[in-house]
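Trainee: Requesting a structural model of the entry that follows:
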Amino acid sequence: MKDKTSEYSNNFIYNIIKEDLKKNKFLSLRTRFPPEPNGYLHIGHAKSICLNFELANLYNGYCNLRFDDTNPRKENIKYINSIKNDIKWLGYKWNKKIFYSSEYFSKLYHYAQELIKKKLAYVDQLTKDQIREYRGTLINSGKNSPYRNRDIEENLELFKKMKQGYFNEGEMCLRAKIDMSSPYIIMRDPVLYRIMYIKHHQTKNQWCIYPMYDFAHCISDSIEGITHSFCTLEFQDNKCLYNWILKNTSVSHYPKQYEFSRLNLKHSILSKRKIKILIEKNIIDSWDDPRIQTISGLRRKGYTPSSIRNFCKKIGVTKQNNLIEFSMLEYCIRSELDTKSIRTMAVLDPIKLYLYNIDDNYKEIFTVPNHPKKPELGTHKVIFTNTIYIEREDFKEKYEKNYKRLKIGAEIRLRYAYIIKAEKIEKDIYGNITQIICSCDLTTLGKKPTNRKNPAVIHWISIQNSYASEFRLYEKLFNIDNPEQEKNFLSFVNPKSIIVKHGFIEKQMNEKIQKEIHDIKSQNKNLFFQFERVGYFCIDLVDSKKNKLIFNRTVSLRDTWNKKNKNN
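Mentor: Model (predicted):
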């Protein structure tokens, strides 16, 4: 086994496994990733995926992918497919086949009967609201259900009739008989089974009673021989129930459960319930909207599998809840894209510029590098003519002392080309600038100006070399650090979380994309660009069409959000 342990030396779970292996040298590590198929995976799930699969790989064990599909009312086959796709995209392979808790429904029913026979479970007729009321609070103990002391035979018969469809939804449920005065509310006779008349995506209409997650989860772990069951800290109290069920049923294998802190990311919502609200309210478009941190959304925005894995490695695994800076996630993708992105020019908010001292038929072609430090990435051609587009923000009509770009009477250099000087402007009848008139110094190609200051550099595109495109600029979806904690989290949505621009890219880049777009879509890959002075972009593989390219900004060239908000 290749020694990678230095990467995990600060991982307390790694140290637990290390000690377990010392005690039992024949122990074969078996982990699992058990998503509920009721939504898309997010960056928090990515942390769990990396932990479970990486540790299994480290110790030559294996990791099961098991869908804990115990609530068909909230589950959907599209979620199952998206989860499988996300795990593959992140670069991991699960052990053999895909597992489902629904495969074990017959065994789970048997174990529930076993608890009834041991007087450790009973059929209850309290309503959902009554069960909540009887359960008590953190301060006050609960009280026993009036149905708690049914005899074994009656409970078995009622449970059988539940399975056969004799009762309506909510009319009966099966509860564990534990302790209504327990300091852990989850141990106050938790529900183990409920009635649901709905078709299941795996078992179809075979069942009308479904086990609760806590009951199915631990027994599924046992059936699959899982050695180490990892979950986040909010399930810490559930560990009592996890162990109680294993101890009081005749399972032959006892997994160990360990908890670690969940991933909390600034300016983000990771709750699947709240993401659904964002979709229902039309605040975001879908589960793969680039403004949310689902794995699908991050992929569409231009994040790579390695950048997400690297992020998860950097934040580590601890028992301390903390709020991770969004800039750390952006740092991981920015560092990667800096080394692999093709440099090219794009003008997102164009204004026309005319070089009056160059002939209308003049045309010059420059060969420019695709990356300044990576010659292996090749070169491309840039066409220079007397009519070009520049960014509207690169020109100021009114004098500003600290403005270093183009203004009347001032010089700037066009990237890869010449120094120009703004002479005058033309406006339409509404006072909008339609064209900037400039002169061009044709003696300054690749040279510093004689007896003049070296001017600032701006990017540009010749009108002859332009291809119309759409650009989507994304910012944080929420204006506050921790929207998850806010009851009215929708009131903190950033109204400028997406800004759409219509501008131009270089024609040669369009030709390159058109040749490859079919392959990158079918392979779920992407092409990455650094639009000089603007940011890192990728193609939106969902909305782009052959004759309509849409680019998503993955990340800015530097962390402008935190700087801007600190200044405010």
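
Trainee: contacts, neighbours, all on C-alpha from now
Mentor: Fine.

Trainee: residues contacting residue 437?
Mentor: Going by Cα atoms under 8 Å, 6 or more residues apart in numbering, residue 437 touches 353, 354, 355, 356, 422, 423, 424, 425, 426.

Trainee: buried set for the helix or strand that contains it?
Mentor: Using DSSP states H and E, the element containing residue 437 is strand 433-441. Across strand 433-441, burial judged by 16 or more other Cα atoms under 10 Å covers 435, 436, 437, 438, 439, 440, 441.

Trainee: Can I get the buried ones among the contacts of residue 437 as something I can paste into PyMOL?
Mentor: The buried residues among these can be selected in PyMOL (16+ other Cα under 10 Å) with this line:
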select buried, resi 353+354+355+422+423+425
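
Trainee: Could you list which of the contacts of residue 437 belong to helices?
Mentor: Taking DSSP state H, every one of those sits outside helices.

Trainee: To compare against the first, here's the next sequence to fold:
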Amino acid sequence: MATDETSKPRDFIREIVANDIAAGTNDGRVQSRFPPEPNGYLHIGHAKSICLNFGIAKEFGGRCNLRFDDTNPTKEDVEYVESIQEDIRWLGFDWDELHFASDYFEQLYDWACELIRKGLAYVDSQSLDEIRAQRGTATEPGTASPYRDRSVEENLDLFAKMRSGEFEDGTHVLRAKIDMASPHLIMRDPLMYRIRHAHHHRTGDEWCIYPMYDYAHGQSDSIEQITHSLCSLEFETHRRLYDWFIEKLEIFPSKQYEFARLSLTYTIMSKRKLLELVQEGKVDGWDDPRMPTLRGLRRRGYTAEAIRNFCSEIGVTKYPGMTDMVVLENSLRNDLNKRAERRMAVLKPLKVVITNYPEGQVEELDAVNNPEDESAGTRKVPFSRELFIEQDDFMEDPPKKFFRLGPGREVRLRWAYFLKCEDVVKDDAGNIVELRCTYDPETKGGSAPDGRKVKGTIHWVSAAHAVEAEVRLYDHLLKIEDASDVPEAEDWKNYLNENSLEVLTGCRLEPSLAEAEPGNPVQFERLGYFTVDSKHSRPEKLVFNRSVTLRDTWAKVKKKG
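Mentor: From the prediction side, this is the model:
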């Protein structure tokens, strides 16, 4: 479950809740809810809201419901309903009650009829374009609909016929009757219902009119007696309407509070844009490791703990801002540094033959599993005459500060011996294909009895024992920090990072990794944190995803720029 946050300074939402409890508001009761639309997969922005809503309920001894806002049947699917529930549980939370806005369709309809009878709602027979044109501007009042003064009886009759399916989509809408001259545009007779002949994933074809979000949201909160309705900041202007409906219906007065949503550099949070990427095949589905979806992050190797810690670290404010992706990545690094066992893997192999090592001999060397966790113990790593090292760990003409292997140079092999390069073997094209080296048998474990020092330590795998794998190196989805900087007339997809995925084949891993499974992160020493790809990896073809590098490599790129 989520970590205990009571030792951290309270944010403004928690201050409100604490003050309400102290004042005995709602008898000191705390009831929150998380209300996702089942029209896509949850992303890291939703995780912030999940941690806030469920976290507050847990911290203050309250309750939290999961309620699906399923009022738009053309975009919703049971697939999303199931995935959202699974993602919430994976993140470490569970709900006290499960509800759907569709559970309340009959009550919402009855309340709409009540507003009509009170003269506070009417059926408008204009098109949406006409209604939009009459709305007015921030400096000019709106224009009243010619149908605004229909009688209560005519409105009730038309609304009943709308429900019974006698009209086509778009012929009528139900609007609240408030004030077309209001300085707040949202109060200028907003829409409450629209006709939509569409099959609903729960109610089937029972309904052909569906409530708008602004009408269904507050009343659903009231039905569930939500004490603290937490929304992202873009709904702040909607609060007047939220309160108006509750006041006019004289129902339980739920209160809405707004906080700044999460914006993250080098990615996007728009479900519409994420759907574009999926539909156009620019990513490998909603769970592509480059996507900010919880499915994508999970497949990439993010842990629930890392995401919860990230949400705790960024906090809750009323002021919009941009969070640097490195904050999320550092949260994962901090978590995996403590839990991930270390392994050796060579992603771009270069063959090494140790000419003075006996042919056919194999040693089992001890290697520490995790220096941050003594209880993780050690493992045996095979060592033999032929090894693989990283191509980048050798340079034929190394610069002054290159401390790895070069002709005549000596380095330390991790957990093994000192190794010295004696000769370089090239193919006909001049490419380096093999190194001939010698080892010092007196340096087993990585130290020399004569006290000589080497500056470089490199990793390796035994060629005869290595497991072959494909390794996928992921980077940021976008090559610009803020997607909102893209002009509206320009396609935002022009700023997708063309280097966001590099696929390496023929990688060589130490043999213990043959048994690795999805969900068990490992650190490839000196290379980063990796996990088995849950979608494409098979026993006959291992596929690993890089979760995050050991350091923030983008910081260096930005500094150079």
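
Trainee: distance from the strand holding residue 437 of the first structure to the second structure after superposition?
Mentor: Its matched residues in the second structure lie on average 1.8 Å from strand 433-441 of the first structure after superposition (mean Cα distance after the TM-score superposition for the first structure).

Trainee: how close does residue 359 of the second structure sit to residue 384 of the second structure?
Mentor: Using Cα to Cα, to the nearest Å, we find residue 359 of the second structure at a distance of 8 Å from residue 384 of the second structure.

Trainee: Can you name the next helix or strand after the strand holding residue 437 of the first structure?
Mentor: With DSSP H and E, the next secondary element past strand 433-441 of the first structure is strand 457-458.

Trainee: Distance of residue 6 of the first structure relative to residue 14 of the first structure?
Mentor: 11 Å.

Trainee: Which residue of the two possesses the greater neighbour count?
Mentor: residue 14 (17 against 8; other Cα atoms under 10 Å).

Trainee: Tell me where the stretch 151-300 of the second structure has helices.
Mentor: Taking DSSP state H, counting those that start in this stretch, the helices of the stretch 151-300 of the second structure run over residues 152-164, 213-223, 239-249, 271-279, 294-300.

Trainee: Just name the most buried of those.
Mentor: Among the helices of the stretch 151-300 of the second structure, ranked by average contacts under mean count of other Cα atoms under 10 Å, first place goes to helix 294-300 (a mean of 25).

Trainee: Toward the C-terminus from that helix, list the very next helix or strand.
Mentor: Following helix 294-300 of the second structure in sequence, per DSSP H and E, is helix 304-314.

Trainee: same for that next one, what does it pack against?
Mentor: Counting by 3 or more Cα pairs under 8 Å, 6 or more residues apart in numbering; DSSP states H and E, the packing neighbours recorded for helix 304-314 of the second structure are helix 44-59, helix 78-91, helix 325-339.

Trainee: And the helices of the stretch 151-300 of the second structure: which comes nearest residue 183 of the second structure?
Mentor: Among the helices of the stretch 151-300 of the second structure, the nearest to residue 183 of the second structure by Cα to Cα is helix 239-249 (11.7 Å).

Trainee: pretty sure residue 346 of the first structure is touching residue 508, no?
Mentor: No. The pair residue 346 of the first structure / residue 508 is not scored as a contact, 11.7 Å apart, by Cα atoms under 8 Å.

Trainee: Between those two, tell me which one has more neighbours.
Mentor: Comparing residue 346 of the first structure with residue 508 by other Cα under 10 Å, the one with more neighbours is residue 346, at 29 against 17.

Trainee: before we move on, the earlier item: need the contacts of residue 437 of the first structure in TSV with distance to residue 204 of the first structure, can you?
Mentor: As requested, these are exported to TSV (distance: Cα to Cα, whole Å):
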residue	distance to residue 204 of the first structure
353	65
354	68
355	71
356	74
422	72
423	75
424	74
425	71
426	70
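
Trainee: so which of the contacts of residue 437 of the first structure persist in the second structure?
Mentor: For the contacts of residue 437 of the first structure, the aligned pairs still in contact in the second structure (both residues aligned by TM-score structural alignment, their matches' Cα atoms under 8 Å) are 353, 354, 355, 356, 422, 423, 424, 425, 426.

Trainee: Would you convert the helices of the stretch 151-300 of the second structure into TSV that also reports distance to residue 198 of the second structure?
Mentor: Putting the helices of the stretch 151-300 of the second structure into TSV (distance: least, Cα to Cα, whole Å) gives the following:
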stretch	distance to residue 198 of the second structure
helix 152-164	13
helix 213-223	17
helix 239-249	26
helix 271-279	20
helix 294-300	29
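
Trainee: Of those helices, which is nearest residue 197 of the second structure?
Mentor: Per Cα to Cα, nearest to residue 197 of the second structure of the helices of the stretch 151-300 of the second structure: helix 152-164, 10.2 Å.

Trainee: Can you pull out the residues in contact with the closest one?
Mentor: Against helix 152-164 of the second structure from outside (Cα under 8 Å, 6+ apart): 113, 116-117, 119, 122-123, 167, 172, 174, 195, 207-209.

Trainee: My guess is residue 236 of the second structure contacts residue 260. True?
Mentor: No. When contacts are counted by Cα under 8 Å, residue 236 of the second structure is not listed as touching residue 260 (10.2 Å).

Trainee: Neighbour count for the two, which is higher?
Mentor: Taking other Cα under 10 Å, residue 236 of the second structure and residue 260 do not tie; residue 260 has more neighbours (18 against 14).

Trainee: so who does that one touch?
Mentor: 232, 233, 316, 317, 318, 319, 320, 321.

Trainee: swap in residue 40 of the second structure?
Mentor: By Cα under 8 Å, 6+ apart, the neighbours of residue 40 of the second structure are 76, 80, 271, 275.

Trainee: tell me which of those residues are still there in the first structure?
Mentor: Shared with the first structure, among those: 76, 80, 271 (both residues aligned by TM-score structural alignment, their matches' Cα under 8 Å).

Trainee: Out of those, which comes closest to residue 363 of the second structure?
Mentor: Using Cα to Cα, those come closest to residue 363 of the second structure at residue 80, 52.1 Å.

Trainee: now, which of the contacts of residue 437 of the first structure lie within strands?
Mentor: Using DSSP state E, the members of the contacts of residue 437 of the first structure that fall in strands are 353, 354, 355, 422, 423, 424, 425, 426.

Trainee: If anything else comes up later, I'll come back, but that's it for now.
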